[in-house]
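Asker: Mind looking at a prediction? Sequence and model below.
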Amino acid sequence: MVANFGGGSFDSHLWIHAPRGDGEPYDLADGAAERMEALCLLWQAGEGVPSWLDARRDKLIAWASTGNGECIYWWNARGQASADDWPVAVQSIDGDWEVFEMSSSDLLLAWVTGCLRTELLSADFAHFSHSFSHYDGRILE
């Protein structure tokens, strides 16, 4: 996905994090590490760990966020080798979680086309023009 699009936003709402470069405001690696550290601190402070997550073995890698505050992760459960096999987990700003047994590309397509059944991943502020805006200002429609 990043190889095809780079970093930027789908419909001015769902922001894809990419490796730092050419004006990228979000760095995929740094952002994912910071987000995981924040989750660990919250869990150590007593916030509930999602029941589906083995916090000792599984990894959550933040790869996108929304203008509404949701964070979107790849869930590397039990050390699956291929990222194509990783489900997608969404965390709301309130700390609620949803898991989607689909690839990140499939999730994005379902969200943009309005086919994603979700309680958490908002579209409140999305401009469904079916466009992708690069961080450098280029727009794909």
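Answerer: Received, thanks.

Asker: going forward, measure contacts and count neighbours with C-alpha atoms only.
Answerer: OK.

Asker: mind listing what's buried in the helix ranked longest in the chain?
Answerer: Once the chain is assigned using DSSP state H, the helix that runs over the most residues is helix 28-44. In terms of neighbour count (16 or more other CA atoms under 10 Å), helix 28-44 has its buried residues at 28-29, 31-32, 35-36, 39.

Asker: next up, a second structure to put side by side with the first:
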Amino acid sequence: MGIVLPADYKRLVEVYGGGVFAGILRLLEPDCPDAMYDLVAQTAEREEILAELWEAGEDKPSELQDGRARLVPWGYDEGTGLFLYWLVRPEAEPEEWTVVLNEGRGPLWEAHPMSCSQFLLEVVAGTTSSFYFTDLDDVVDPEDRNRFEPNSQIFNR
């Protein structure tokens, strides 16, 4: 992929592996046997899909207008199609990358200047300011908020 991944993401994958947090947020992982959940495969696929959308006239996030930054997906919400990205800027260290969300089935974007692990924590704890996760209690049973289901368990069903 040509980048060094953030240390907090590496720790998440090392400790948990890929899988689903709070019943909705899927953490992508490198070398996942299913390309749909593989970080590298999804990076290539999302770059292609976004390029097509922007070529068709959908607005590109302002942070990408100068052409120097890029988006790399690290997770998504299977229910809504929302993707979670890092905003990768050449002058920024991986630990300084911003989390950027795209609603998945529309043109709206949202930025959160924090790490992916901090964003996950805020979603699970119910303290996030993200418009897309403010109604999590309507979607996820409160008991499931703190649950993590690893890909190994999901794939073996």
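Answerer: Perfect, thanks for sending it. Fair warning: this is a prediction, and the values are worked out from it, not measured in the lab.

Asker: Quick TM-score on the pair, please.
Answerer: Remark: TM-score between the superposed chains equals 0.87 [TM-score structural alignment, normalised by the length of the first structure]; 137 aligned residues with a CA RMSD of 2.0 Å.

Asker: if we can go back for a sec, which of the buried residues of helix 28-44 of the first structure lies closest to residue 127 of the first structure?
Answerer: The shortest separation between residue 127 of the first structure and any of the buried residues of helix 28-44 of the first structure is 24.0 Å, and it belongs to residue 28 (by CA to CA).

Asker: Now do the same for that closest one: its match in the second structure.
Answerer: Using TM-score structural alignment to pair residues, one finds that residue 28 of the first structure aligns to residue 39 in the second structure.

Asker: on that earlier part again, for the longest helix of the first structure, give me every contacting residue.
Answerer: When contacts are defined by CA atoms under 8 Å, 6 or more residues apart in numbering, helix 28-44 of the first structure is touched by residues 17-20, 49, 60-63.

Asker: Report the mean deviation for that helix after fitting onto the second structure.
Answerer: Between helix 28-44 of the first structure and the aligned residues of the second structure, the post-superposition mean distance stands at 0.7 Å (mean CA distance after the TM-score superposition for the first structure).

Asker: Starting from that helix, tell me the next helix or strand along the chain.
Answerer: Towards the C-terminus, the helix or strand next in line after helix 28-44 of the first structure, according to DSSP states H and E, is strand 59-66.

Asker: Run through the neighbouring helices and strands of the helix or strand just after that following strand.
Answerer: Elements were assigned by DSSP H and E; along the chain past strand 59-66 of the first structure, the next helix or strand is strand 71-76. Packing partners of strand 71-76 of the first structure (3 or more CA pairs under 8 Å, 6 or more residues apart in numbering; DSSP states H and E): strand 59-66, strand 88-91.

Asker: angle of the longest one against strand 71-76?
Answerer: In terms of direction (axes from the mean of the first three to the mean of the last three CA atoms, to 10 degrees), strand 59-66 of the first structure departs from strand 71-76 by 150 degrees.

Asker: Now find how far off-centre strand 59-66 of the first structure is within its chain.
Answerer: The chain centroid and the centroid of strand 59-66 of the first structure are separated by 4 Å under CA atoms, centre = their mean, to the nearest Å.

Asker: contact partners of it?
Answerer: Contacting residues not belonging to strand 59-66 of the first structure are listed as 13-18, 28, 31-33, 35-36, 71-77, 79 [CA under 8 Å, 6+ apart].

Asker: The last one too?
Answerer: Around strand 88-91 of the first structure, the neighbours that count as contacts under CA under 8 Å, 6+ apart are 70-75, 97-104, 107, 120-121.

Asker: How about the secondary structure of residue 106 of the first structure?
Answerer: Here residue 106 of the first structure takes the helix state, with states given by DSSP: H, G, I helix; E, B strand; the rest coil.

Asker: And stretch 27-34 of the second structure, what's buried?
Answerer: 27-30, 32.

Asker: I misspoke; the intended subject was stretch 124-141 of the first structure.
Answerer: Neighbour-count burial for stretch 124-141 of the first structure, with 16+ other CA under 10 Å as criterion, is recorded at 126, 132-135.
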